[in-house]
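*Asks:* this one's sequence-less:
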């Protein structure tokens, strides 16, 4: 049994799909399937029950997966410690961020970081929370910037900042004449939201009164990016609720930004890394740099 084979098991456990697990491990599906079948035959047990529409994990499979996860974490720790010994100076940081945060903080982070560590290279990836956490567990990323809540074992987090949500509407919208808005003011508006994979969408919906969500969703349009939503709002196609950093850093004369008058929904943005990550100097540098970055309208 090899470490790669253990990674195949972990990938199938996460994806519950052999093809997707193979893509995650950068191997062909037959290669992954044969490897897992070999492990099951070698151990004389069944880890996964293959069904037409789903993959079930057997009770013994659950125990094996837990041990495989622990081995994977320890392996990453060994690799990190070895790299730390071989290279006392950090030369590369692999950083991930969710789509609704990356464009607004990463340019500032790199600029600030390179003032004191000009030789460090950043490898940047934007993705959904679920995908970033998988890559963090697998060691494909060193750090991830995302928003709470999420509950993952063996992941350490530190708060970077708190970010209010704001109401965004076209200057042509009659509501733009109001100094502040309530949820009731939005009841008859078309609400533009990000697609279902974006955690920010769920955070917005969670901030709305539950009794009004069903009514409002009947008038909702979905988009794939905040920038698309901004342009749609500017053209008076609807209104949106967005993180303040995505709109307050622009001088857009077509948009009106309003705060909620009765309460202020917000999100916690954190830096996350594996507890087994061995570069304490990199962790300290990232946290120090992020604390020195100021995004309009956020607070710590």
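*Replies:* Received it, and whenever you're ready, just let me know what you need. From a predicted model like this one, the values you see are computed outputs, not experimental measurements. Numbering: from 1, shown residues only.
*Asks:* going forward, measure contacts between C-alpha atoms and count neighbours the same way
*Replies:* Fine.
*Asks:* and the next helix or strand past the longest helix along the chain?
*Replies:* Ranked by residue count, the top helix of the chain under DSSP state H comes out as helix 59-86. Going down the chain from helix 59-86, the next helix or strand is strand 92-98, by DSSP states H and E.
*Asks:* remind me what the very next helix or strand once past that following strand packs against, helices and strands.
*Replies:* Note on strand 92-98: by DSSP H and E, the next helix or strand toward the C-terminus is helix 102-116. In terms of contacts (3 or more Cα pairs under 8 Å, 6 or more residues apart in numbering; DSSP states H and E), helix 102-116 is packed against helix 280-291.
*Asks:* what angle do the helix it packs on and helix 102-116 make?
*Replies:* Calculated by axes from the mean of the first three to the mean of the last three Cα atoms, to 10 degrees, helix 280-291 forms an angle of 120 degrees with helix 102-116.
*Asks:* buried ones in the longest helix of the chain?
*Replies:* Across helix 59-86, burial judged by 16 or more other Cα atoms under 10 Å covers 61, 64-65, 68-69, 72-73, 76-77, 80-81, 84.
*Asks:* which strands and helices sit next to it?
*Replies:* helix 3-15.
*Asks:* which outside residues touch the helix it packs on?
*Replies:* By Cα atoms under 8 Å, 6 or more residues apart in numbering, the residues outside helix 3-15 that reach it are 18, 20-22, 24-25, 32, 35-36, 39, 57, 65, 68-69, 72.
*Asks:* after it, next one along is what?
*Replies:* With DSSP H and E, the next secondary element past helix 3-15 is helix 18-25.
*Asks:* in the chain, which residue is closest to the centre?
*Replies:* When Cα atoms, centre = their mean is applied to the chain, the residue found nearest the centroid is residue 129 (2.6 Å).
*Asks:* nearest residue to that one in space, please, no chain neighbours.
*Replies:* Distance criterion Cα to Cα, 6 or more residues apart in numbering; nearest residue to residue 129, sequence neighbours excluded, is residue 98 at 6.0 Å.
*Asks:* just residue 132 next, same as before
*Replies:* residue 96 (6.4 Å).
*Asks:* residue 157 too?
*Replies:* residue 272 is the one closest to residue 157 (Cα to Cα, 6+ apart), at 4.4 Å.
*Asks:* okay, now the one to match up with it:
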């Protein structure tokens, strides 16, 4: 049974005439009559008294009419609601960001700027490398990309000429280790040639790894590390470091609580910290209708906190 059959029956009950009802439904009379006949066969009873002029409904038809009106009204209301939801989704701005930013920065940032109603985190992007974020913007897969960005020069070849960005705040990668029995780091920088320190590292093709490498090269004192594991996500690195497998550089916001409660400790002093900016990227030629107003609202809003 099709919804249009129910709509046909409602119109026939109103018009009490097959030809006028067929015209109202924009179909031929034979087609309309066939639909009504199929409807009666489906219900297993006669719904129209064809012996009267004008046509009338049988008692079963009267009962069925009430049901048709209820069903079609619910379908109409549901259709309107779904269209409204689809329109809202089309207007929503998709924000791609690594998991550490989604967990420690994005919720408060959305709340401060009252953006939760129009900006949605794009969860497929949590394991992307930096190039994936830029390509996601180019493909229109996401509308915004919130990324860490080193303050110094890095070796990655990234083309951002088609993008614009806002610097929303600052962050730093801090070296951390699980503590030993005395509360000191189990693994500490800089290590030695004979005893390099085990490193839980970022993915070698990622921006974080490039930023760390560039920072270490700028230090006058060499560092000796041996990589045990590589990961895109800072949360995975933190987990392995917490379990005592090695040291790792992690965004400070992601380890602040663990350091306060002594679960993690610094593996080196501040000279080993890697300064980062937190940037929000968008395409210069984005056609999303909500982006210009959002961009204007956020300009100059360096308010992510420390």
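*Replies:* Yep, it's here. If you're wondering where the values come from, they're calculated on a predicted model, not measured in any experiment.
*Asks:* got a TM-score for the two of them?
*Replies:* Here the TM-score for the pair of chains, by TM-score structural alignment, normalised by the length of structure 1, is 0.56; 201 aligned residues with a Cα RMSD of 3.5 Å.
*Asks:* just to revisit the earlier point, check contacts around the residue in structure 2 that the residue nearest to residue 157 of structure 1 lines up against.
*Replies:* Taking TM-score structural alignment, the alignment pairs residue 272 of structure 1 with residue 281 from structure 2. Under the criterion of Cα under 8 Å, 6+ apart, the contact list for residue 281 of structure 2 reads 144-147, 163-166.
*Asks:* in structure 2, what residue corresponds to residue 260 of structure 1?
*Replies:* Per TM-score structural alignment, residue 260 of structure 1 is aligned with residue 269.
*Asks:* what's the separation between that match and residue 188 of structure 2?
*Replies:* Using Cα to Cα, to the nearest Å, residue 269 of structure 2 is found at 10 Å from residue 188 of structure 2.
*Asks:* most neighbours out of the contacts of residue 281 of structure 2, which is it?
*Replies:* residue 144 (27 neighbours; other Cα atoms under 10 Å).
*Asks:* so residue 127 of structure 1 touches residue 99, yeah?
*Replies:* Yes - counting by Cα atoms under 8 Å, residue 127 of structure 1 touches residue 99, with 6.0 Å between them.
*Asks:* and those two? Which one has more around it.
*Replies:* residue 99 (21 against 16).
*Asks:* so how far is residue 119 of structure 1 from the more buried one?
*Replies:* Distance of residue 99 of structure 1 to residue 119 of structure 1, computed by Cα to Cα: 26 Å.
*Asks:* in structure 1, where's the longest strand?
*Replies:* The single longest strand within structure 1, with elements called by DSSP state E, is strand 155-170.
*Asks:* okay, and that one goes to which residues in structure 2?
*Replies:* Against structure 2, strand 155-170 of structure 1 falls on residues 163-178 (TM-score structural alignment).
*Asks:* ok, and for the matching stretch, which residues are buried?
*Replies:* In stretch 163-178 of structure 2, counting by 16+ other Cα under 10 Å, buried: 165-178.
*Asks:* stretch 212-219 of structure 2 now?
*Replies:* Within stretch 212-219 of structure 2, the residues that count as buried by 16+ other Cα under 10 Å are 212, 214-216.
*Asks:* which single one of those residues is nearest to residue 240 of structure 2?
*Replies:* residue 212 (18.5 Å; Cα to Cα).
*Asks:* what do we get in structure 1 for the closest one?
*Replies:* Residue 212 of structure 2 maps onto residue 204 in structure 1, by TM-score structural alignment.
*Asks:* I'd guessed its match sits against residue 243; true?
*Replies:* No - contact criterion Cα under 8 Å: residue 204 of structure 1 and residue 243 do not qualify, at 9.4 Å.
*Asks:* what residue in structure 2 is paired with residue 233 of structure 1?
*Replies:* So residue 233 of structure 1 corresponds to residue 241, using TM-score structural alignment.
*Asks:* burial count for its match?
*Replies:* The burial count for residue 241 of structure 2: 23, using other Cα under 10 Å.
*Asks:* ok, now how distant is it from residue 48 of structure 2?
*Replies:* Taking Cα to Cα, one finds residue 241 of structure 2 at 77 Å from residue 48 of structure 2.
*Asks:* show me what contacts residue 142 of structure 2?
*Replies:* Applying Cα under 8 Å, 6+ apart to residue 142 of structure 2 gives the contacts 93-96, 122, 136.
*Asks:* most neighbours among the residues you listed, which one?
*Replies:* residue 96 (30 neighbours).
*Asks:* tell me the counterpart of that one in structure 1.
*Replies:* In structure 1, the residue matched to residue 96 of structure 2 (TM-score structural alignment) is residue 96.
*Asks:* could you do residue 229 of structure 2 as well?
*Replies:* Match for residue 229 of structure 2 (TM-score structural alignment): residue 222.
*Asks:* give me the secondary structure label for that match.
*Replies:* Three-state call for residue 222 of structure 1 (DSSP: H, G, I helix; E, B strand; the rest coil): strand.
*Asks:* and it, how many neighbours?
*Replies:* Count around residue 222 of structure 1 with other Cα under 10 Å applied: 14.
*Asks:* and for the one 5 residues further on?
*Replies:* Residues near residue 227 of structure 1, counting by other Cα under 10 Å, number 13.
*Asks:* and residue 115 of structure 2, by the same measure?
*Replies:* Neighbours of residue 115 of structure 2 (other Cα under 10 Å): 15.
*Asks:* residue contacts, residue 33 of structure 1?
*Replies:* residue 18.
*Asks:* kindly report the same for residue 220 of structure 2.
*Replies:* Applying Cα under 8 Å, 6+ apart, no residues qualify as near residue 220 of structure 2.
*Asks:* who has more neighbours out of residue 269 and residue 188 of structure 2?
*Replies:* When neighbours are counted by other Cα under 10 Å, residue 269 of structure 2 and residue 188 differ, and residue 188 comes out ahead with 21 against 12.
*Asks:* can you pull the contacts of the nearest residue to that one once chain neighbours are set aside?
*Replies:* Closest residue to residue 188 of structure 2 in three dimensions, ignoring its sequence neighbours and counting by Cα to Cα, 6+ apart: residue 267, at 4.5 Å. The contact partners of residue 267 of structure 2, by Cα under 8 Å, 6+ apart, come to 175-177, 185-189, 247.
*Asks:* recalculate using a threshold of 10 Å.
*Replies:* 174-179, 184-190, 246-249 (Cα atoms under 10 Å, 6 or more residues apart in numbering).
*Asks:* so it versus residue 248 of structure 2, what's the distance?
*Replies:* Counting by Cα to Cα, the gap from residue 267 of structure 2 to residue 248 of structure 2 is 8 Å.
*Asks:* give me the common contacts of those two.
*Replies:* 174-178, 187.
*Asks:* residue 8 of structure 2: which of these is nearest?
*Replies:* residue 174 (70.0 Å).
*Asks:* I am finished for the moment; much appreciated.
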